[in-house]
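**Student:** Sequence and predicted structure below; questions after.
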Amino acid sequence: MTTPSLLDILQSTDMLEINGLHAWEFVLVPQALVAAQAALAAGQGGDAEQLLLQIECMDGRTRRVWKFSSAAVLAASFDDASQCWSLSDADGVQQLNCLSAISASADDELDDEPAANA
């Protein structure tokens, strides 16, 4: 079984953890996403200049921001031992863990029979 690309995983991820910090916001830039998907389908690397992923989190009282190009996201590698993705930016190699949130539906199923008042 092959591991999906980080780009595929990011499109269905609800939460991210970067270097052990929970990200409170992450954005995939729509225009860059389309170009990166086309590059991935063609088996090519992404654009090293085009911003694709931006992650923000708080480290104590410090706001931290990471920016990754489409080339960095497409070149990311998955480590089975840590279950994290390694990708590079201007500050070096970052460890990214993609998480899925559990969410409940806001639509309650209505019973066929009305509840009896006691």
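**Tutor:** Here it is on my side, so go on.

**Student:** only C-alpha atoms for contact and neighbour calcs from this point on.
**Tutor:** OK.

**Student:** element containing the closest residue to Leu33 other than its chain neighbours?
**Tutor:** The spatial neighbour of Leu33 that comes closest, neighbours along the chain excluded (CA to CA, 6 or more residues apart in numbering), is Leu52 at 6.3 Å. Using DSSP states H and E, Leu52 maps to strand 51-59.

**Student:** what's the angle from the helix or strand hosting Trp66 to strand 51-59?
**Tutor:** Following DSSP H and E, one finds Trp66 within strand 62-69. Relative orientation of strand 62-69 versus strand 51-59 (axes from the mean of the first three to the mean of the last three CA atoms, to 10 degrees): 160 degrees.

**Student:** another structure for you, compare them:
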Amino acid sequence: MSYHCVFPIQRLTAMTAVPQTLLDVLEHHCDMVLIDDLHAFEFSLDEHDNLHIECIDGRDAKHWEFTPAQVEAATFDPTLKSWLITNDTGEHRLVCVDAIGGDNEDDDHEDA
């Protein structure tokens, strides 16, 4: 028995292409963010393109904010596949994760 998996070429290109800017990655190719090795439960760009990231570290809620200039100045580290971004509190490492979606086709067949 063999399995064959087909991925759309757009999906492969988005994941293997060298990112142009952090803003582009956040807007088009990112579903989850890790900041300083912490999983952020929420990240967003506001109407002024300020980046807001929130996470829980134990019992502590943490929040980071980056200006558009700081987001634009972020640099990509191809070795670690992450972004280095600096704000008033120092340098932070961001990993942008593109989630893989699935369907619940099996569940639909079970209900029928």
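**Tutor:** Now that the structure is in, tell me what you want to look at. Please read these numbers as outputs of a predicted model, since none were measured by experiment.

**Student:** Roughly how far does the aligned partner of Glu27 of structure 2 in structure 1 sit from Phe68 of structure 1?
**Tutor:** Alignment note (TM-score structural alignment): Glu27 of structure 2 maps to Gln11 of structure 1. To Phe68 of structure 1, Gln11 of structure 1 is 15 Å away according to CA to CA, to the nearest Å.

**Student:** The two: who's more crowded?
**Tutor:** Phe68 (20 against 10; other CA atoms under 10 Å).

**Student:** which residue in structure 2 lines up with the more buried one?
**Tutor:** By TM-score structural alignment, Phe68 of structure 1 lines up with Phe66.

**Student:** Could you do Glu56 of structure 1 as well?
**Tutor:** Looks like Glu56 of structure 1 aligns to Glu54 there (TM-score structural alignment).

**Student:** Thought Ala61 was touching that match, still the case?
**Tutor:** Yes. Using CA atoms under 8 Å, Glu54 of structure 2 makes contact with Ala61 at a distance of 7.3 Å.

**Student:** When the two are compared, which one has more neighbours?
**Tutor:** Per other CA under 10 Å, whichever of Glu54 of structure 2 and Ala61 has more neighbours is Glu54, with 19 against 9.
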